[in-house]
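1. Model the structure of this input:
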Amino acid sequence: MAQKKTMAGEKRARKIQEESQGKGVHRKPVKLHKVDTRDHDDSVFLSRKVIAQLSFIAVLVGIAAFSVYDVHRQSRVITRLSSPTVITQNASSSPARFWGTYRPQAYFGLKTRSPQSPVVGLMWFTQFKSAEEFAIRHWCEQGDRLPRYGWLAHDGVNFGVQEIVDEDYILKTSFVKRTGGSHGGDWTARIVAEPHYRNRRTPEGEPPPKPATVSLLFYIALDNSGWLKPNIESGILTSVEGYTDALGQFMLKFPTNSRNHEVLYNYYLSSTEGLHVLKGAVMRGLKMAPYKKRKQYVALGGNDPRGSAEPNFIVHQVTVPLPHVMEVTYTSGDGGGGSGEREDREPLLGRTYDDELRQHRDEFDERFERVFRLREKGYDAEHVDFAKAALGNLVGGIGFFYGSSLVQSLANAAPVPYWAAPLYTAVPSRSFFPRGFLWDEGFHNLLVSQWDIDVTKDVLGHWLDLMNADGWIPREQILGPEARSKVPDEFVVQRDTNANPPTLFLPLRYLLDRDDERDYEYLRRVYPRLQAWYGWFNVTQRGDAPGAYRWRGRNATTTHELNPKTLTSGIDDAPRASHPTDDERHVDLRCWMALASGVMADVAEAIGEPAAVYRAEYAYLTDNEALDALHWSDEHAAYCDYGLHTDAVKLKRPRAPPAQPGAPPPPRPDLQRSVAQEPRLQFVNSFGYTSLFPFLLQIVRPDSPKLERVLASVRNESLLWTRYGLRSLAKTAPLYMKRNTEHDPPYWRGSIWININFLAVRALNFYANSDGPYRDTAKEMYTELRRNLVENVFREYQLTGYVWEHYNDETGKGEGSHPFTGWSALIVLIMADSY
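-> Alright, predicted model coming up:
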């Protein structure tokens, strides 16, 4: 019965899909009566004239109708879903989370959750360097090669403490907020700069190196809204008054000590073209100024040399030999007269700041142990501090972005801007991926939801509100000029045929499982959008075979890729069928849709909506016999993709054309794909993460003999098992650690990824606690895999200072972008046995 319903649903989906692609319904042509051409009377002439006029009118009407329809199709991609948004305006400007470290791409910066927020931030550089060595730090850049940076603790709301290790010194940045009023309250930022030798041993008998002289630059900038007024006393910038519609009046103060002659103060006033060019504006304002003992130092020159009207960018420079402490206070105008001064509490400076920061840290530590119970589980202080840093970096990496994506549909000849919208989201990597990614966010919120469920509901609501009228969500969000400036052009445009794994259903499952704290009102708000999203997947990502699914977005005409990537699956270069066609069947997508169907059924039942369709689809997609019919290969003893495939492919360099007399030699041609054997429809023999999805999402029955084969393959060290975690592709696979193009090294072809390993540990825990003949095997594997993952990620953090994007399957060494405390922070849940 379920299969019949599924086939009927597939026919309906295909009909909708064909209509959306402009394929009309073919009708039998209408027979016209033959006209006797021998009659030449006026009536025949008039009839011909009327017919010609009617035909002409019909053509015009048809052209007009097609034009209207074409305009409709072109605008559809940028039309909002008609359902009410999840996030209301009041919720978006929640006072407790209004101010925050919502600029994850900056080493240290704060902003508000308003569309055109003022931003504050830190830049710094070392004085007395050569021109070749001189460098201003501002945005998190892997090219800066800092030994370590990241949040040590951050609760997502009230405070954060970060440590940045530079070549000769350490910067400890922190902030504390005081909520109150109607504009998000007040805050203080503190930067403590200490010589690095205080934190390392000096060879016996040698004096410590001379402390560095550092310039700390704290700035405020406006994003096309409001005004700033600098207050300058005796040539020193002491404060900045300002106003925006979202904040009202406010004041930023720079406490100074003019009696300390070791400290030099400079400032800069400029009018810049945008937040993405602030560092360039600072570079433009630098000059050489006299320093003691006939030296010169690099200083800001006061006013922008180009001249400016009202400044929208103001910088306070402090130059000092280390150690030094800088404090900056922000006060809103709620307390009186727009001056920002408050009389009811001590200023958040000095010892008062120490006391409030200590209180927040103590509360953070107590809450961390209450939620994750790591000390109770026997972890030592170093492991617990590591876990706090992993959580702190994920929560401290939540940003607030505002802008519009560039999108394109099949009906649009060129990309068009999406509507401008806000997005509150964590980012995978502050240095390399400081923007929102759809499938990453589901994994992020598996951890965030256990720390602060309200933050998760807020984040998921923002993502679901980006849904268009068809139920599509752009999978990569590049909102605003700061985010856009960090992304290569080829990744900017998002296409509405392309999906991403619906991982938001993972934290939604956690929301549903909180029976004692289930938020039914929230579930009612998200449900219409979940319906539209689920429907979009079933219309656009269905395969040709009944019950099959296929990722769109693969390049079927490429001549340079060894195996055309499937970026939409999230597992970018995991091997699929070598020749993309409509016949493909992707096992991971079918399993994601099984998860989505189950959550949809449970949400519907929780809020009293009809759930039978979702329940039937879930029953079919989790039916092991139906799954096996499409994806189990007896030959390979594994779940596999299916498609037009051959393993006989490799990259070859074609011959360069002969050099012409007198001309420079031609460039060496890029490697091109060579196919030595014709492909055929078959299962794809590339055992790896994609093969595991029926196990990872717990679809294989605990008593299924297929589970025994999967567990044996997982534990096989020549396939996926290593001392550091599960590698992404078996060592026996034809494309194991093979480059995909000359310029495209392997990515998901052997490396160890923490998000998939989290799903594996979670699945092993499930099977270890389920009745079945393989529970003891699953339990042993669970204990060993969990230990391997925790110790390797911890060890690499101790050695390198970072949590990494992925890990080498032969050495365990961290690789890829860093810090990567997006889904790699799931190591905290693995440590906590919390799934």
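2. contacts and neighbour counts: CA atoms only from here.
-> OK.
3. Pretty sure I232 sits against T238.
-> Yes. Counting by CA atoms under 8 Å, I232 touches T238, with 5.9 Å between them.
4. The two: who's more crowded?
-> The neighbour comparison of I232 against T238 (other CA atoms under 10 Å) goes to T238, with 18 against 12.
5. ok, now which ones touch that one?
-> P230, N231, I232, K253, F254, P255, T256 (CA atoms under 8 Å, 6 or more residues apart in numbering).
6. Could you check how far the fifth one is from R554?
-> What that stands for is F254. Distance, F254 to R554, using CA to CA, to the nearest Å: 54 Å.
7. Over to the second one?
-> Between N231 and R554 the computed distance is 57 Å (CA to CA).
8. And for P305, the neighbour number?
-> 12.
9. again, but for S92
-> 18.
10. Between the two ends of stretch 493-503, how far is it?
-> In stretch 493-503, first residue to last residue: 22 Å (CA to CA).
11. Would you check that A426 makes contact with W439?
-> No. Using CA under 8 Å as the test, A426 is too far from W439 to be in contact (11.5 Å).
12. who's more crowded, those two?
-> The neighbour count for A426 versus W439, taken as other CA under 10 Å, is higher for A426 (30 against 19).
13. State the distance from the residue nearest to the more buried one when sequence neighbours are not counted to K457.
-> Using CA to CA, 6 or more residues apart in numbering and skipping the chain neighbours, the partner closest in space to A426 is I398 (3.8 Å). I398 sits at a distance of 14 Å from K457 (criterion: CA to CA).
14. one more, for comparison:
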Amino acid sequence: MSKPELRRRQRGALNPLKKENDDKDANWPYAHGRMDPYAKAIGISVLVITTSLICYFRYQQHLRDLVISPLDSPFIINENNSLPSVNPDRFWGTYRPHTYFGMKTRSKTSPVFGLMWMTQLTNRMPPPLRHWCNQGDELEGYVWKMHDGRSFGSQEIQEKSYTVETDFVKRPGGQHGGDWSARIKFVPKNPKVPVVVSSFFYAALEENNGKLEPMLTKGKLNSIQGSHEDLGDFELLFPSSDASPAESQRDSYLVTHARQLDQLTDVLTGGLKVEAWDRARTMPFFNLAGRKVPRDVPGPNFVVKQVTAQLPFTMEVVFQSDSVSDRSAPLMGDVFTSELAARTENFNEKFESTFELKKKGYKEREIAFAKAALGNMVGGIGYFYGSSLVQSKYNKEPVNYWQAPLYSAVPSRPFFPRGFLWDEGFHNLLISLWDAEISKDIIGHWMDLMNVEGWIPREQILGVEARAKVPAEFVVQRNTNANPPTFFLPLKSLIKSMIQSSTPADKAYLSALYPRLKTWFNYYNDSQAGKLPFTYRWHGRDPTLVKQLNPLTLTSGLDDYPRASHPTDDERHIDLRCWMALASGVMADIARTLGKESREYEATHRLLSDNKLLDELHWSSKGLQYSDYGLHTDKAKLEKPKPPVNLHPGQRPPQMDTDKVRVVQVEPTSGYVNALGYVSLFPFLLKIVDADSPKLNQILSDIKNPQRLWTDFGLRSLSRSSKFYGRFNTEHDPPYWRGAVWINMNYLALSALHHYSSVSGPYQSEAKSVYDSLRSNIVSNMLREFYRTGYIWENYNDKTGEGKGSHPFTGWSALVVLMMAEKY
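-> The predicted model follows:
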């Protein structure tokens, strides 16, 4: 609430002492201007107190509302941006990255379509049902081999005994984004070993939103007719499946109701019944039960087509919009094959013109890996709608952010199928080079989530399906907690291209973007400022967590990387300072190109890039490295709590938590935290260190030292000499950023080495030598692991190079494509 509005409401507040009396009762002290002086004094006092209380409570409500108040600035993404009439080529997509294959629109209440399958005639009762991406399924790999982000994609999913291939193609037309078709192939790996598989393809609506009507012929589901406010009327066709032998095929269906979209798997499982596959009735298989619509619902909103057959077999599904009036032929059979071939050829041509990997001498096998990395990044873009659960220090309980859409790539389809603020900046380094319009759309959606304080919730968990994948303790987002402003990385080049193009659309985009970036920058500059001038610290560290060896710094993105062991307000964090140096430089560039006032950003950038001031605040002469500063001790360990002593004879010891707790062996002191690793490299990673600085020589020496950061697979996150290297942070939490090789940080390292090898300085040739070796190590190891395991991984073991963590992780690990292309 603005101050003028607050004052206006105060003036309009009711005065409880005033009494309207038409007959002017003389006994009333206000009548005829007569009033006892004491009564008058009491009245004034009550009035002041009442007005003060009203002001106080209104102001408190104002403070509580700040966290859920949108920034008062024009949105970058117009409300109609997602309509098929505005963006028809991006209206439909594989915007359900948490599923192995799923389609939906960029409508807030979109119908959803998707694939499930199960292997029949096994010893498991019932057999496992594949639907949502799950590492527990133990698939041998799944990846979009190609995906252009707009019109088509080809995916390969590896079961142990067969391969599932999913291809989709979109075709424009009509008023609702056109038609699309999907072809699903099940191919046995050993044709001599019979395998029976059930494929389930479904259509589902949010409760009471639209209509689905199954079309049956002789008990067989041939199509689904539907309607939706954003799609009009449509039809989902099921052409004849291609099974061999044909007599092995069995068809069934389910028509039912699901109260929430995250319950589809359970509802389908509940709709299965056991039938006999063979005449001797010795081999049971699971078949859908037909119509099972509860009486207390208005009608079905979940319809499934099941095809069960011995492999190989192919299933096609065809979505047709009734608004397409000039359809020459359905997108199926030979027409689909021809369209898929044309899109594949276009993708290959664009891929080579963008990244030039053939020109660089890469082999087809290596290029296929790069296409898969890009394909899974772009194929992992989702469209979400809902509200975050947020909290400020003024709110006793979490409150709902405003309802909003988010168009965003995700880090990992099985483990992190939602938007992450700092990941998305890295994602768009790759996406912006592939398709700048998609990248601008993504960045605009994120920037429109900014509140009046300039804060953006760092983890976006929007909608019931996204919420179902997140542990409760990670759902609430707090406005004191920032995240690295990595969007300044892709914006640096995107802004320049938009200024050069100078189209009306780009001018409008920049006009809406700039005030939001200003507010975002100010949020970091104010809320994350340290006690000393030109210092910064990450908020969100909890000094009371005695079970953690080193309190986490989740907001930095480098969760368990060792910081000061005892968090205080006096900390200063070198990585955040460097992020602010980058941000101020980009803000100055944007302001100058837009003709805005840039001097303040230029001055900030000069100060934060000044190596003398940087060294005074963050260079450790003892550790010979850039470091955080804070209250710290390396002398700590995790121990089981000791049982109480001095118990009376026969007295039972009280129940106690037996988890290990931190025991400090040497009391902490204020000083530099000399944990050599990614954090200490930040002045180098973001190219702040002067090219002629002796500090650069020291950094290069640490980088290429195998006892410190160098490995044959990339730079490890923490030096082997650190006391925290490879150590658990709690009894149950293995090391995360304490030695593993992370691809996003290695991309920044290669970008920095490429920079220092191209600018004049005494260490130019050394930077070039390190660059060539490091790039070769990273790319060759990721290639080897991809073809060994079927996956691109979250991080890599610094001793063996083996993939670790969630998989597939084709968020920032897909930056390997830019490493191969040498695009920085």
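15. Could I get the TM-score for this pair?
-> The TM-score (TM-score structural alignment, normalised by the length of the second structure) is 0.92; 776 aligned residues with a CA RMSD of 1.8 Å.
16. the more surrounded of I398 and K457 of the first structure?
-> For the pair I398 of the first structure and K457, the greater number of neighbours falls to I398 (27 against 22), based on other CA under 10 Å.
17. what lines up against the more buried one once you look at the second structure?
-> Using TM-score structural alignment, the partner of I398 of the first structure in the second structure is I381.
18. Next, the contact list for that match, please.
-> I381 of the second structure makes contacts with T94, Y95, R96, P97, G149, Y407, S408, A409, V410, as judged by CA under 8 Å, 6+ apart.
19. The fourth one matches what in the first structure?
-> Alignment of P97 of the second structure against the first structure is given by TM-score structural alignment, with P104 as its counterpart.
20. Neighbours of its match, how many?
-> 26.
21. Look at the aligned partner of Y614 of the first structure in the second structure and say how many residues are nearby.
-> Superposed on the second structure with TM-score structural alignment, Y614 of the first structure falls opposite Y601. A count of nearby residues for Y601 of the second structure, using other CA under 10 Å, gives 22.
22. isn't there a helix covering Y601 of the second structure?
-> Yes. Under DSSP: H, G, I helix; E, B strand; the rest coil, Y601 of the second structure falls within a helix.
23. What distance do you get for it to A583 of the second structure?
-> Y601 of the second structure sits 9 Å away from A583 of the second structure, going by CA to CA.
24. you'd agree Q764 of the second structure is up against H754?
-> No. Contact between Q764 of the second structure and H754 fails when scored by CA under 8 Å: they sit 9.4 Å apart.
25. Of those two, which one has the most company?
-> The neighbour count for Q764 of the second structure versus H754, taken as other CA under 10 Å, is higher for H754 (21 against 18).
26. What sits closest to the equivalent of the more buried one over in the first structure if chain neighbours are left out?
-> Counting by TM-score structural alignment, H754 of the second structure lines up with N765 in the first structure. Leaving out its chain neighbours, the residue that sits closest to N765 of the first structure by CA to CA, 6+ apart is Y782, at 6.2 Å.
27. which residues touch the aligned partner of that neighbour in the second structure?
-> For Y782 of the first structure, the aligned residue in the second structure is Y771 (criterion: TM-score structural alignment). Contact analysis of Y771 of the second structure by CA under 8 Å, 6+ apart lists L750, L753, H754.
28. Could you rerun that using 10 Å?
-> Residues in contact with Y771 of the second structure (CA atoms under 10 Å, 6 or more residues apart in numbering) are A749, L750, S751, A752, L753, H754, H755, Y756, S757, S765, N777.
29. for it, helix, strand, or coil?
-> helix.
30. For it, give its distance to L750 of the second structure.
-> 6 Å.
31. Name the residues contacting each of the two.
-> With CA under 10 Å, 6+ apart as the test, Y771 of the second structure and L750 both reach Y756.
32. rewinding a little: neighbour count: N231 and R554 of the first structure, which is higher?
-> R554 (18 against 13).
33. Tell me which residue of the second structure matches up with that one.
-> Counting by TM-score structural alignment, R554 of the first structure lines up with R541 in the second structure.
34. Same check on H818 of the first structure?
-> Applying TM-score structural alignment, one finds that H818 of the first structure aligns to H807 in the second structure.
35. Around that match, how many other residues sit close by?
-> Neighbour count of H807 of the second structure, defined by other CA under 10 Å: 24.
36. which residues touch the closest residue to it other than its chain neighbours?
-> Among residues not flanking H807 of the second structure along the chain, W793 sits closest, at 5.0 Å (CA to CA, 6+ apart). Listed by CA under 10 Å, 6+ apart, the contact set of W793 of the second structure reads 412, 742-743, 782, 785-786, 802-814.
37. mind redoing it with 7 Å?
-> Residues near W793 of the second structure by CA atoms under 7 Å, 6 or more residues apart in numbering: G803, K804, G805, S806, H807, P808, F809.
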